[in-house]
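Student: Predicted model and sequence below, questions to follow.
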Amino acid sequence: MLSGDPDIEIVGEAADGDGIAELVAETGATVVLMDIRMPGVNGLTAAERLSALPSPPHVVMLTTFDADDLVVAALRAGADGFLLKDTPPADLVAALHAVVAGDPILSPQVTRRLIEQVTEPDRDARSATATRQIAELTPGEQRVAVAVAQGLSNADIARELFVTVATVKSHISHILDKLALTNRVQIALLVHDAGVQRT
């Protein structure tokens, strides 16, 4: 399915969640595609281990509706995206290219489940914490963060805000550093938790 794309090289396969981090360290893989539920440790723990590596790979998880209870937690652990297991091969390949380019990927069905997750009873506490974190950003960084949460690419954000792509990348880098985040998905979750909307 993936080997047909000349830009994708499959460097290894892990039999279970326990061996993923070691395999990535050995092969230098830049993208990991894994099931959120697998033998050994689950996708959440595996994502946490991968994000702790010196050069963490992009992580895309395959999921089914019965795994939606782990979606938010895994995104917070560093996953770059979620796709359903029945995602067409062409869409899967496109998604892998997208995460390498820095764009998080969520299937529409998973996005719907994600919205349900972030409206749980503890939302008020998360909202207060997220609001304090967003307040640490400059106005320019806040605008970029909101655009990231809307799923815009760097080029789209640059056009929307009338700045260069380099400026957008710089803002995103500053946001990640200031708030101790690892990827754009975590920026989006924070913006949604804070309830910040585009002005």
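Tutor: On my side now, so go ahead.

Student: contacts, neighbours, all on C-alpha from now
Tutor: OK.

Student: mind listing the helices for this protein?
Tutor: 20-27, 43-51, 71-77, 89-100, 108-117, 123-135, 139-149, 154-161, 165-179, 184-194 (DSSP state H).

Student: next up, a second structure to put side by side with the first:
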Amino acid sequence: MAAMAHLTTPPSGDRTSGDRTSGDRPGAIRVLIVDDDALVRAGLTMILSTAADVEVVGEAADGFEVPGAVAASRPHVVLMDIRMPRVDGLAATEALRGRDGSPEVIVLTTFDADEFVLRALRAGASGFLLKDTPPAEILHAVRKVAAGEAMLSPTVTRQLIAHVAAPGTARPGAHPHRNQALATLGVLSERERDVALALGQGRSNAEISQELFMSLATVKAHVSRLLVKLDLNNRVQVALLVHDAGLS
């Protein structure tokens, strides 16, 4: 993990997976770190601990430990490694995001074209980070996801889909689920569809507000309604659906 290579001394104390790593800080973004590499966990903890508004509240070394760790530490955001023994990050993300009131998930990987990344995003993860991401960008990602924003650009989404698309699609650039995606988007009102297309282009709520001449509160209301109508967990899944439909 290049961004963490210099972090060779883990924080003092021998913590058990799922235990809280520090006292509660009111208003802080609570983060659970899930990775089978103890050095990676220590490095992420040291990076996140530099921010006054972020608190690492627990760790897990395997996807099997995630439900208990989430129940014990009540995180807002989970940093989830994909490749782990026993239960991998994909299965853990699917199980976690299938529950009401679950925390946001950012998956960790060493490859930006990993097919498991796309599957994790479809399962409800809010984005992904490469393990050599600079510390400042890791903090930015945690803050962004905790605020309910997506952290996946349309370019990266298209690259992921292109890398893992099934061979023999009907035409170049077509996604195998295009017709299904178009039908799913058909349940939206015209204004909700406009918002969905903007999400597919990676727009923030503020940008959508300006482009569509809506108040910020109206944009948020539209996003909430279309998530319910589409039975999706977050903005990234909407963006992927728009990409599947060939509309971005």
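Tutor: Perfect, thanks for sending it. Being a predicted model, the structure only gives us computed values, none of them experimental.

Student: could the helices of structure 1 be laid out in a markdown table, adding mean neighbour count and distance to residue 3 of structure 1?
Tutor: Putting those into a markdown table (neighbours: other CA atoms under 10 Å; distance: least, CA to CA, whole Å) gives the following:
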| stretch | mean neighbour count | distance to residue 3 of structure 1 |
| --- | --- | --- |
| helix 20-27 | 16 | 17 |
| helix 43-51 | 23 | 23 |
| helix 71-77 | 21 | 27 |
| helix 89-100 | 16 | 10 |
| helix 108-117 | 15 | 26 |
| helix 123-135 | 15 | 41 |
| helix 139-149 | 21 | 31 |
| helix 154-161 | 16 | 28 |
| helix 165-179 | 17 | 31 |
| helix 184-194 | 23 | 27 |
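
Student: Tabulate these (JSON lines), appending distance to residue 37 of structure 1.
Tutor: Output for the helices of structure 1, formatted as JSON lines (distance: least, CA to CA, whole Å):
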{"stretch": "helix 20-27", "distance to residue 37 of structure 1": "13"}
{"stretch": "helix 43-51", "distance to residue 37 of structure 1": "6"}
{"stretch": "helix 71-77", "distance to residue 37 of structure 1": "11"}
{"stretch": "helix 89-100", "distance to residue 37 of structure 1": "18"}
{"stretch": "helix 108-117", "distance to residue 37 of structure 1": "15"}
{"stretch": "helix 123-135", "distance to residue 37 of structure 1": "26"}
{"stretch": "helix 139-149", "distance to residue 37 of structure 1": "26"}
{"stretch": "helix 154-161", "distance to residue 37 of structure 1": "32"}
{"stretch": "helix 165-179", "distance to residue 37 of structure 1": "28"}
{"stretch": "helix 184-194", "distance to residue 37 of structure 1": "20"}
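
Student: and of those, who's closest to residue 35 of structure 1?
Tutor: helix 43-51 (6.5 Å; CA to CA).

Student: measure the aligned partner of residue 100 of structure 2 in structure 1 to residue 194 of structure 1 for me?
Tutor: Under the alignment (TM-score structural alignment), residue 100 of structure 2 pairs with residue 54 in structure 1. Using CA to CA, to the nearest Å, one gets 30 Å for the distance from residue 54 of structure 1 to residue 194 of structure 1.

Student: for residue 122 of structure 1, same thing?
Tutor: Applying CA to CA, the value for residue 122 of structure 1 to residue 194 of structure 1 is 13 Å.

Student: Give me the common contacts of the two.
Tutor: By CA atoms under 8 Å, 6 or more residues apart in numbering, residue 122 of structure 1 and residue 194 have no common neighbours.

Student: My guess is residue 119 of structure 2 contacts residue 91. True?
Tutor: No: applying CA atoms under 8 Å as the test, residue 119 of structure 2 and residue 91 come out as separate, 9.8 Å apart.

Student: among the helices of structure 1, which is nearest residue 12 of structure 1?
Tutor: That would be helix 20-27 among the helices of structure 1, by CA to CA, at 7.2 Å.

Student: ok, how many other residues are close to the match of residue 100 of structure 2?
Tutor: Close neighbours of residue 54 of structure 1, defined as other CA atoms under 10 Å, add up to 8.

Student: what's residue 144 of structure 2 in contact with, if anything?
Tutor: Here residue 144 of structure 2 is in contact with 150, 151 (criterion: CA under 8 Å, 6+ apart).

Student: Could you find the counterpart of it in structure 1?
Tutor: Mapped onto structure 1 by TM-score structural alignment, residue 144 of structure 2 lines up with residue 98.

Student: ok, the residue nearest to residue 85 of structure 2 when sequence neighbours are not counted - how many residues close by?
Tutor: Distances taken as CA to CA, 6 or more residues apart in numbering put residue 62 closest to residue 85 of structure 2, at 6.6 Å, once the chain neighbours are dropped. Look at residue 62 of structure 2: counted by other CA under 10 Å, it has 23 neighbours.

Student: who's in contact with the aligned partner of residue 62 of structure 2 in structure 1?
Tutor: When structure 1 is aligned by TM-score structural alignment, residue 62 of structure 2 is paired with residue 16. By CA under 8 Å, 6+ apart, residue 16 of structure 1 lies in contact with 38, 39, 40, 41.

Student: my read: the second one touches residue 17, true?
Tutor: Yes: contact criterion CA under 8 Å: residue 39 of structure 1 and residue 17 qualify, at 6.1 Å.

Student: Looking at the two now, which is surrounded by more residues?
Tutor: Neighbour count, other CA under 10 Å: between residue 39 of structure 1 and residue 17, residue 17 has more, with 21 against 11.

Student: Could you measure from that one over to residue 99 of structure 1?
Tutor: 21 Å.

Student: Over to residue 157 of structure 1?
Tutor: According to CA to CA, residue 157 of structure 1 and residue 99 of structure 1 sit 17 Å apart.
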